[in-house]
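> just the structure for this:
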Amino acid sequence: MKLSPPMYKFWLFMMMFLIMGQLCLLMGAVSPVIFEWEITQLVSCNFVFPLLFDTYSVVFLTVVIIISSWVSFYSNTYMSGEIFISRFIWLVFFFVLSMSLLIMVPSAWAVMLGWDGLGLTSFLLVIYYQNKSSLSAGMITALTNRLGDIFLLINFSLLSGGGQWGFYYITAGCYGLALCISVAAITKSAQLPFSSWLPAAMAAPTPVSALVHSSTLVTAGVFLLFRLVHIIESSELLKYFLMYSSMCTLVMAGGCAVVENDIKKVVALSTLSQLSMMVFSLSLGLSDLAFFHMVVHALFKALLFMCVGIFIYMNGGKQDMRSIGVMWSQAPSVVACFSVSNFALCGLPFMGAFYSKDLIIESMYTFNLGVLPMMMIYIGTGLTLVYTLRLYFAMWGSTEGTPLTGMRCENTYFGGAEFAMVMSVLFCPFVVQLCVSLEENVFVNYYEKNMMWMVLITSFLFIVLVKKRELVLPYKLYHYISGMWFFQKISAQPLSSQVLNTSGKLLMSLDHGWNEIIGGRGAYKLFKMMMIMNQEFQWNLMTTKILSGLMFISCFLVWFLWFV
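Predicted structure coming up:
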């Protein structure tokens, strides 16, 4: 049987997945290996191309390849109506290639290439549909990521002073490098105050969202922080900065997801809350738990986005979660896959995310964090359960507002991708646990252990009250929460309007003002006026001389005729 081009891409990805899986098992038993190829030497700087093969890079690259392969398989049907499907596939390919470069090459210039490659391809994918909302979202995404690129360029210049480009040469006392890397990482991972671009990136096609929000763009910053966690641990100020930024992001994203009705944005905000949990664990020095949670989150979030994409596909493009109540009767297998990924999101026992989130929260008790950080973590965890149950009730809820017609989901590509991702969600965490050591001996007392049960019960009662409409938020509070604490407006329209207004005033006062007067055009007018004055003066002088001559001749003729 002759395979179509999407099938060739799928089997190519699967072959890479099998190879990386074998390396993954191998790396669990051997020490990290670095291969370096020296490209050139310029003065005191060595340009080398290193490849780092250790447990973390191989495991994470394997997960990226798993998700990329099934997203490509899934896109064969979801994007079947597109005219320029080859352009879309190539953009996704370069997107994955940039992420692979960032994972496997621990060099500043290679990370910069991968970082900029992710930013450029994400911008092109967000504006793929080329309408007003997509272009606006793409501009916010590009500008926010470029802000992080500035700090990465500063880091690049600081490293060049030492003559080495490898990140593994950075020691624990480099506070300037640590600050630049941390700010660049939180812009890419959408932590406060740089969170507004992540929900805006939902303008991209759903297969892109499944890839971006699971294992590539948003996790690039977390993976960079994970690689340089020893630098973060050396600075108390930097640890507190990352901790409070992640905790505020966790509460903000959870509250916004509770009141949001766009199902795609709800899943995007859930990504934001899980990223904040990873950054929080890195700020505490729990790097292995953060990595395990990142891998597990990548798997179930890709499955969640794929299921949401099928719901939107069957619903005629509508993304309102209040209109998907009939999906359980039209696509029971998709709803089952959605339920698996949704329960993994909230940390249901025996799911992969349960082990990482439970260990992170229990390990929190071993640090003297104080009351405020612990309360924020409890609130953020409770809000995670609230919006998860809200999605679940919407899936099995009323069919009011559901369209009378819809498309059936009877496609081999959809079914195969769902089955493969469900198997990955259920069994890959076990394989990852074999490769990554999670031997965390945490001892908590009776009250600390039962505190999470109180949070869960309170969250369940809250969603029941909201479901029965016995708890209604005031309009101003609703507007504040749904607007991401006004960060969406602060980081988008006001900043851009202030910059544009300032630029307009500078344009009118300088380019169209003083520069016109003292610049080329002003000099031209001045010289032209001086030439006209000189010409008039010369013309007047000549006229005066001619008139004087004529008067002299006239007087001479009168005198001559009178006396002669």
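
> could you use CA atoms for every contact and neighbour count after this?
OK.

> the helices in the stretch 351-500 of the chain, which residues?
352-364, 371-395, 412-435, 446-467, 475-482, 487-490, 493-506 (DSSP state H, counting those that start in this stretch).

> nearest to Ile66, out of these?
Across those, the minimum distance to Ile66, taken as Cα to Cα, is reached by helix 412-435, at 8.4 Å.

> related to what we said a few turns ago, which one, of the helices of the stretch 351-500 of the chain, ends up nearest to Gln191?
The nearest among the helices of the stretch 351-500 of the chain, by Cα to Cα, is helix 487-490 at 11.3 Å.

> doesn't Phe53 make contact with Thr104?
Just to correct that, residue 104 is Met rather than Thr. Yes. Using Cα atoms under 8 Å, Met104 makes contact with Phe53 at a distance of 7.1 Å.

> one more, for comparison:
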Amino acid sequence: MYSNFLLIFCLIMLFLSFYSFLSDSILYFKLSFLDLNYQILGDWISFSFLFLVGLISSQVLKYSIYYMSGEVYYNRFGYLVVLFVLSMMFLIISSDGLSLLLGWDGLGITSYALIMFYSNPKSSSSAMITALSNRVGDVLILWGLGLSYFLGSWDYLYFTLESGFAFVLLLLASLTKSAQIPFSAWLPAAMAAPTPVSSLVHSSTLVTAGIYLMIRLSPIFSLSGSSILLFLGSITALFSGFVALGEYDFKRIIALSTLSQLGVMMFSLGLGYPLLCYFHLFTHALFKALLFMCSGVVIHASGGVQDIRRLGGVLSMLPYSSFVLSAASCSLMGFPFLAGFYSKDLIIESSEMSFMLFPSFLIILAALFTCFYSFRLLKISITALTHNFTHFTKGEDGLYIGPLFVLYWGAILGGYLFYWFYLGSESILVGYFEKFILFMFLFTGIFLGLFYDLKMHSFFSFLNSMGYLPTLTGKSSFFILKYGDEITMTGDQGWLEFLGPDSSVKMSSFISTILSYFTSSSYKIMILVSYLVLMFC
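Okay, the predicted model is just below:
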């Protein structure tokens, strides 16, 4: 029922997006309740992104019927997914601090509940890491909106460079939500969630919230760009691609590819091209949701095996899913005329035209790593001979054919259709030499992925632990958490307790003891009234 409703909703949003873009109009609503103003902003970006979220979530809910059919608490899972999607929709149409907080904190709460859905120690710890990491961004959002209130308005869309520290706080909050370095440790940990949740989180909801907020704030720095975003985006894309080369977990490889593409989006924001960033955000959501759905099919059919070294022969057992997975991987790598090609190629070419040699080299090297680990994944798990370590308990199932079919055409044609309708006048022409260098890097990555695998055991622990980033970020927080314990002991359990609840209990017991000495009710009433008058004075 929910999937059909979301499908109708996304079609309505698509029509509104076309209308808003062609008429160059913006719909603006303000709802007042208890002296609080709730502002809603509707332009072609918000309507098109609502269409994308509705389309992907509707297919994910249909896919969940297949993947979560054996779960006892399936209805609870469905309600949490709907709340998760609604929180993202509130964030998309937000225009002021109240509506932003409603979507931002809603994503944090529902993502915590969804990640720990299986209620085992691994999912519980992963959910706590995700919640605490995102809580840093929540605190920064509260600080930034508090400062903006003193500037005269909660309307963060009208921030300027004069907003100063308030804008910096929103920028840092976006970095935590989009898992940029050094806040990247929580993203692979979120793989403890069910695969349908992963396909939502990594495509169009949780990790895209920070990028979407930065796109909304982009008029502040779109003219000159930002060297900080340029540096963090390129480093994040390169680092995550390098870590994925030594990873053997099916879902973690796809999660690290999400982190790499988030770095590419942040890099395009640093270049001063927010529209290209949104273009890549749109196309990335289509093929990334498809990648996670295909990985869930393989894992579900093989009895829960996620180590790609134990797979093999998937092509013979799941031919349709293997074909769709290969197409989605090629779209991720930026194969010509697929969805990822149009957005990713525009970003790389714009960086080459900006004459930024070092950041452009890092992004091209990250694209090489993307081809490397994508073809390595396909070679080991899909096209390799059967390893005889895994018994496939299920074959192709009709329940997930429909969602895969819909998102498959999105991963194939989504980039072309978006470019044709919204960016028809946007074109970047580079020389033959720059094109040749780009294609040489891509084919080098394909060659390495097909014929080479990392055997360096000394680097395996380094790559498998994300360069020890979770350990470093965890230990760096011990110093701050130590002060939290001291504040709790001296504050909440100390003088606040003495002056607050503890003193109230002692005072009330003292008054009751005094009143017990008077047998007459009139005396009790008189003393009680005098005590209340004294307290009032």
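
> let me have the helices of the stretch 351-500 of structure 1 in JSON lines, extended by distance to Asp149 of structure 1 and mean neighbour count.
Listed next are the helices of the stretch 351-500 of structure 1 as JSON lines, based on distance: least, Cα to Cα, whole Å; neighbours: other Cα atoms under 10 Å:
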{"stretch": "helix 352-364", "distance to Asp149 of structure 1": "30", "mean neighbour count": "21"}
{"stretch": "helix 371-395", "distance to Asp149 of structure 1": "29", "mean neighbour count": "21"}
{"stretch": "helix 412-435", "distance to Asp149 of structure 1": "31", "mean neighbour count": "18"}
{"stretch": "helix 446-467", "distance to Asp149 of structure 1": "39", "mean neighbour count": "14"}
{"stretch": "helix 475-482", "distance to Asp149 of structure 1": "29", "mean neighbour count": "14"}
{"stretch": "helix 487-490", "distance to Asp149 of structure 1": "21", "mean neighbour count": "16"}
{"stretch": "helix 493-506", "distance to Asp149 of structure 1": "19", "mean neighbour count": "12"}
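
> can you tell which of these is closest to Tyr8 of structure 1?
Closest of the helices of the stretch 351-500 of structure 1 to Tyr8 of structure 1 is helix 412-435, at 13.8 Å (criterion: Cα to Cα).

> that closest one vs structure 2, average distance?
Following superposition, helix 412-435 of structure 1 is found to deviate from structure 2 by 2.2 Å on average (mean Cα distance after the TM-score superposition for structure 1).

> without its sequence neighbours, what residue ends up closest to the equivalent of Leu383 of structure 1 over in structure 2?
For Leu383 of structure 1, the aligned position in structure 2 is Phe369, judged by TM-score structural alignment. Excluding the flanking residues, the one nearest Phe369 of structure 2 by Cα to Cα, 6 or more residues apart in numbering is Gly241, at 5.3 Å.

> who are the packing partners of whichever strand or helix holds that neighbour?
Assessed by DSSP states H and E, Gly241 of structure 2 sits inside helix 227-244. Under the contact criterion of 3 or more Cα pairs under 8 Å, 6 or more residues apart in numbering; DSSP states H and E, the helices and strands touching helix 227-244 of structure 2 comprise helix 250-271, helix 357-377, helix 457-464.

> that older thread, among the helices of the stretch 351-500 of structure 1, which comes closest to Trp37 of structure 1?
Trp37 of structure 1 lies closest to helix 412-435 among the helices of the stretch 351-500 of structure 1, at 27.6 Å (Cα to Cα).

> okay, the angle between the closest one and helix 352-364?
40 degrees (axes from the mean of the first three to the mean of the last three Cα atoms, to 10 degrees).

> which position in structure 2 pairs with Val340 of structure 1?
Under TM-score structural alignment, Val340 of structure 1 pairs with Ala327 in structure 2.

> tell me the contacts of its match?
Contact analysis of Ala327 of structure 2 by Cα atoms under 8 Å, 6 or more residues apart in numbering lists Tyr408, Ala411, Ile412.

> now check structure 1 for the residue matching the second one.
Read that as Ala411 of structure 2. Using TM-score structural alignment, Ala411 of structure 2 pairs with Val425 in structure 1.

> pretty sure that match is touching Phe300, no?
Yes. Judged on Cα under 8 Å, Val425 of structure 1 makes contact with Phe300 at a distance of 5.6 Å.

> what sits in contact with each of the two?
Ser341.

> picking that back up, closest to Lys525 of structure 1 out of the helices of the stretch 351-500 of structure 1?
Nearest of the helices of the stretch 351-500 of structure 1 to Lys525 of structure 1, taken as Cα to Cα: helix 493-506 at 22.3 Å.

> tell me the helices and strands packed up against the helix or strand following that closest one.
Toward the C-terminal end, the helix or strand that comes next after helix 493-506 of structure 1 (DSSP H and E) is helix 515-518. Applying 3+ Cα pairs under 8 Å, 6+ apart, one finds that helix 515-518 of structure 1 contacts helix 520-563.

> the helix it packs on: how far from the chain's middle?
Centre-to-centre, helix 520-563 of structure 1 and its host chain are 76 Å apart (Cα atoms, centre = their mean, to the nearest Å).

> and Val59 of structure 1, how far from Gly21 of structure 1?
8 Å (Cα to Cα, to the nearest Å).

> looking at the two, which is more packed in?
Shown here are Val59 of structure 1 and Gly21; by other Cα atoms under 10 Å, Val59 has more neighbours (26 against 20).

> so who does the more buried one touch?
Val59 of structure 1 makes contact with Met20, Gly21, Cys24, Val432, Cys435, according to Cα under 8 Å, 6+ apart.

> before we move on, what about Asn540 of structure 1?
Contact criterion Cα under 8 Å, 6+ apart gives no residues in contact with Asn540 of structure 1.

> identify the residue of structure 2 aligned to it.
Aligned against structure 2 - with TM-score structural alignment as the criterion - Asn540 of structure 1 pairs with nothing.

> state the distance from Asn540 of structure 1 to Gly522 of structure 1.
Computed as Cα to Cα, the Asn540 of structure 1 to Gly522 of structure 1 distance reads 26 Å.

> could you do Leu282 of structure 1 as well?
60 Å.

> out of the two, which sits in the busier spot?
Between Leu282 of structure 1 and Gly522, Leu282 has the larger neighbour count (other Cα under 10 Å), namely 27 against 15.

> for Leu230 of structure 2, see how far away the aligned residue in structure 2 for the more buried one is.
Aligned counterpart of Leu282 of structure 1 in structure 2: Leu269 (TM-score structural alignment). Distance check for Leu269 of structure 2 against Leu230 of structure 2: by Cα to Cα, it reads 7 Å.
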